[in-house]
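Student: Provide a 3D model corresponding to the input given below.
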Amino acid sequence: METILGLDYPTLWFLVVGALFSGYGILDGFDLGAGAMHLFIRSDKNRRIALNAVGPVWDGNEVWLVIGGGTLFAGFPIFYATLFSAMYIPFMLFIFFIILRAISIEFRSKEEMKWWRNLWDFTYTLSSGMIAFLLGVVLGNVLQGFPLDEHFEAINPHLTMFLNPYAIIVGFTTLTLMMMHGAIYLSLKTEGKLFDHVVLMLEKCMIAFIIMYTIMSLYTLIFFPHLAERFKEYPVLFILPVLAVLSIANIPRLAKKQKYLSAFIFSSITFSLLLILVAVQLYPSLLIATNNPENTITIYNAAASQKALGIMLTIAAIGTPLVLTYTFIVYKVFWGKVKLDEHSY
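Tutor: Now for the predicted structure:
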């Protein structure tokens, strides 16, 4: 098996997919979180300011989701097929709410009627919140796994199999994390009374996330001890959950000092650390077969050919800097507080 820097191709592609989804979580996470709290902002002017805070970047942020999904399909087609067929309902809902969210952003300020704007404000909040929640639901199901046959197909999948206590807990943890992330971002983009209101919402979001994260961590340790086996095998890895806890604890400290840019950086670091923890808990598995370990989907039995992975790694090495450069330029151009003009949403 071919290697680069001592890592085989499937492992390298596993890291590439993880990095892309981490980028998506950080970037689209804040605008999903800002959207999920949109209805808690009262006046029409303030809602327009909040909407325009994410207006120039939300569609570019979703590019990371498209690229991440594409790399997952290209690198691990068996896992992609199994996951999407077993989680068909949440993924279809996810796509529906992505479409509804885009429509809400674009249609909201096209008419002056109050009922019209209230309607799209509601759908914008609903769709943003549901996207964040469903992402967590899918992640929760991946972490706990489900029964698979020898052909790596889900056994007796049913409409509500994705709705289980752990998936719901992970879903709400993801939602509160994104809302906290979004509130920090809005604090960087707003001023005056709206800024004061956003700061109050941020305090509530931080409390909600810390509570949900604690519940999720305890539930994982009690009911899914297999997810901690890698840490028992390699004690040095305990530094990762410690760093995650320290990063989370640093966010309210920085927010209290009104260092919102630093808080946003640590919120982003928290996203990355939590996804790194997921990667460590699963590796080399991608989807655990709860009925028979031999049916577990791993990065090796689900990977594309060595030649295909090698070619795609070359493409990724070329394309990733371009995407990062584009993202940097967009955020640099639209940096600063939001000001409404005739081109605003």
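Student: From now on I want contacts and neighbour counts done on CA atoms only, so please keep to that.
Tutor: OK.
Student: just checking, S128 touches G35?
Tutor: Yes - here S128 reaches G35: they are 5.3 Å apart, a contact under Cα atoms under 8 Å.
Student: quick one, strands of the chain?
Tutor: Ranges of strands in the chain, per DSSP state E, are 3-4, 7-8, 285-287, 297-298.
Student: List the contacts of the residue lying closest to L261 once chain neighbours are set aside.
Tutor: Spatial nearest neighbour of L261, chain neighbours left out: L188 (6.9 Å); criterion: Cα to Cα, 6 or more residues apart in numbering. L188 is in contact with 260-261, 336-337, counting by Cα atoms under 8 Å, 6 or more residues apart in numbering.
Student: re the thing from before, figure out which of the strands of the chain is closest to A86.
Tutor: strand 285-287 (11.4 Å; Cα to Cα).
Student: what residues does the closest one touch?
Tutor: Contacts of strand 285-287 (Cα under 8 Å, 6+ apart): 79, 142-143, 145-146, 296-299.
Student: same thing but at 10 Å, please
Tutor: Residues outside strand 285-287 that contact it (Cα atoms under 10 Å, 6 or more residues apart in numbering): 14, 76, 79-80, 82-83, 141-148, 152, 279, 295-302.
Student: Equivalent analysis for stretch 211-220, please.
Tutor: 140, 143-144, 165-177, 205-207, 209-210, 224-228, 245, 248.
Student: filter the residues you listed to the buried ones?
Tutor: Neighbour-count burial (16 or more other Cα atoms under 10 Å) applied to the contacts of stretch 211-220 gives 140, 143-144, 166-177, 205-206, 209-210, 227-228, 245, 248.
Student: Next step: those restricted to helices.
Tutor: Taking DSSP state H, the ones among the buried ones among the contacts of stretch 211-220 that sit in helices are 140, 143-144, 166-177, 205-206, 209-210, 245, 248.
Student: Second input sequence below; structure requested for side-by-side comparison:
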Amino acid sequence: MTMELTTIWFALIAILWAGYFLLEGFDFGVGILLPVLGRDDRERRLLINTIGPVWDGNEVWLLVAGGATFAAFPEWYATLFSGFYLPLLIILVALILRGVAFEYRGKIDDGRWRRRWDLCIIGGSLVPAVLWGVAFGNIVRGVPLNAEHEYVGGFLDLLNPYALLGGLTTLTLFTLHGAVFLALKTDGEVRHRAGRLAATLGVPAIVVAGGFLLWTALAHHDVGGWVLSGLAALALAGAVVAARLRREGWAFLATGTTVVLATFALFVTLFPNVMPSTIDPAFSLTVDNASSTPYTLRVMTWVALAFTPIVLGYQGWTYWVFRKRLTVEHIPPAVVVPARETA
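Tutor: Now for the predicted structure:
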């Protein structure tokens, strides 16, 4: 029974991370593309408003994923946050700056003020988009863990070629995902610009993401990983075709599918480990030696069954309410906005 619960919670954590990358991925892409697709202040405000009602809700998936890891696999959580302390701290600071920038960029009618906060939005999107890939690349590849499951490497050990390719993969995928989202959520010139950019970004995304997934599959020889990686590659190719045909809805579905399948491929490849050791496989953290007690896992399972449908229903309702396309005409000329608005 304990083994079944640990496997279930490993799968649930994989789903939480896939959901986070699916939803926050296009938020990151919008922020990264802010200076590319937003040619003046009204267009940049338009881009921000496409994610204004949902970006903070999307970040809840990260909080839940972290909390679930802490409760279900405390050894994994402790080793991860001690060994990856600096990159995770950088991600946290970047996310905080981005959130503050959304709230404050329109508070003062001054071009320099807005440009500084725009830089925070761009950096607060670009940095996590890269570092999440680097972090998961290292988790799948393995890190130097000793017999006490303590990380004994340094920061530079995390900057290996495989992990850096993982960072480039998440950067390209999230940027493409964001471009497709903007083509889906806007109309007029911004929509056409975003669609053209998405069609252009598709080719490098296929090359980079395909190379990373192929490297992963060849290194671990996992059948499930091969299957999921292949399906992710097909979905990405479909996204490129749909983007070139200007079928934004299908393109967004395909990029979202790519992100989810690629995340699942990494977790399937990782299982039953949660953090392999490059020093000795016997020192690796697994779903068994890193898990909480059976009682804790049972309580968590009942809580998840009770509250997950409520959260999913509320978030789905939010997306439905704010489903319509936006245009520059929806953005008033006034620059200073009241408190609690994000434009």
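Student: hang on, the earlier thing: buried only: go through the contacts of L188 of the first structure for me.
Tutor: The neighbour-count criterion (16+ other Cα under 10 Å) marks Y260 among these as buried.
Student: so which of the contacts of L188 of the first structure persist in the second structure?
Tutor: Of the contacts of L188 of the first structure, the ones still in contact in the second structure (both residues aligned by TM-score structural alignment, their matches' Cα atoms under 8 Å) are 260-261, 337.
Student: so what sits against both of S128 and G35 of the first structure?
Tutor: Common neighbours of S128 of the first structure and G35, using Cα under 10 Å, 6+ apart, are 29, 101, 122, 178-179.
Student: just those now: which is nearest S344 of the first structure?
Tutor: Closest to S344 of the first structure out of the shared contacts of S128 and G35 of the first structure is R101 (17.3 Å), distances taken as Cα to Cα.
Student: Check the gap between the alignment partner in the second structure of that closest one and L213 of the second structure for me.
Tutor: Correspondence of R101 of the first structure to the second structure, assessed by TM-score structural alignment: R98. Plainly put, R98 of the second structure is 30 Å away from L213 of the second structure if you go by Cα to Cα, to the nearest Å.
Student: What of H149 of the second structure?
Tutor: Look at H149 of the second structure and L213 of the second structure: by Cα to Cα, they are 27 Å apart.
Student: before we move on, what about V227 of the second structure?
Tutor: Using Cα to Cα, V227 of the second structure is found at 11 Å from L213 of the second structure.
Student: Of those two, give the one with the bigger neighbour count.
Tutor: L213 (24 against 14; other Cα atoms under 10 Å).
Student: Aligned to G29 of the first structure, what sits in the second structure?
Tutor: Correspondence of G29 of the first structure to the second structure, assessed by TM-score structural alignment: G25.
Student: That match reaches T169, doesn't it?
Tutor: No - with contacts counted by Cα atoms under 10 Å, G25 of the second structure stays clear of T169, the gap being 11.9 Å.
Student: Which residues are in contact with each of the two?
Tutor: Contacts common to G25 of the second structure and T169, judged by Cα under 10 Å, 6+ apart, are 129, 175.
Student: corresponding residue for the residue nearest to L261 of the first structure in the second structure?
Tutor: Matched by TM-score structural alignment, L188 of the first structure corresponds to L184 in the second structure.
Student: what do you get for T123 of the first structure?
Tutor: In the second structure, the residue paired with T123 of the first structure is C120, using TM-score structural alignment.
Student: and if you look at M179 of the first structure?
Tutor: M179 of the first structure maps onto T175 in the second structure, by TM-score structural alignment.
Student: out of everything not next to it in sequence, what's closest to Y345 of the first structure?
Tutor: Nearest non-adjacent residue to Y345 of the first structure, counting by Cα to Cα, 6+ apart: S109, 5.8 Å away.
Student: and the gap between F26 of the second structure and L176 of the second structure?
Tutor: 8 Å.
Student: So if I had to pick from the two, which one is more boxed in?
Tutor: The neighbour comparison of F26 of the second structure against L176 (other Cα under 10 Å) goes to L176, with 33 against 27.
Student: what sits against that one?
Tutor: Contacts of L176 of the second structure (Cα under 10 Å, 6+ apart): 25-26, 29-30, 33, 170, 182, 194, 197-202, 204-205, 236, 239-240, 243, 251-252, 255.
Student: Are any of the residues you listed buried, and if so which?
Tutor: 25-26, 29-30, 33, 170, 182, 194, 197-199, 201-202, 205, 236, 239-240, 243, 251-252, 255.
Student: Mind checking which of those are in helices?
Tutor: If you go by DSSP H, those have 25-26, 29-30, 170, 182, 194, 197-199, 201-202, 205, 236, 239-240, 243, 251-252, 255 in helices.
Student: now the aligned residue in the second structure for M312 of the first structure: how far from L126 of the second structure?
Tutor: Counting by TM-score structural alignment, M312 of the first structure corresponds to M300 in the second structure. To L126 of the second structure, M300 of the second structure is 34 Å away according to Cα to Cα.
Student: Mind checking which of the two has more residues around it?
Tutor: When M300 of the second structure and L126 are compared for neighbours, L126 comes out ahead with 22 against 17, by other Cα under 10 Å.
Student: Tell me who's in contact with the closest residue to that one other than its chain neighbours.
Tutor: Closest residue in space to L126 of the second structure, ignoring its immediate chain neighbours: I32 at 5.7 Å, by Cα to Cα, 6+ apart. Contact analysis of I32 of the second structure by Cα under 10 Å, 6+ apart lists 26, 119, 121-127, 129, 171, 174-175, 178-179.
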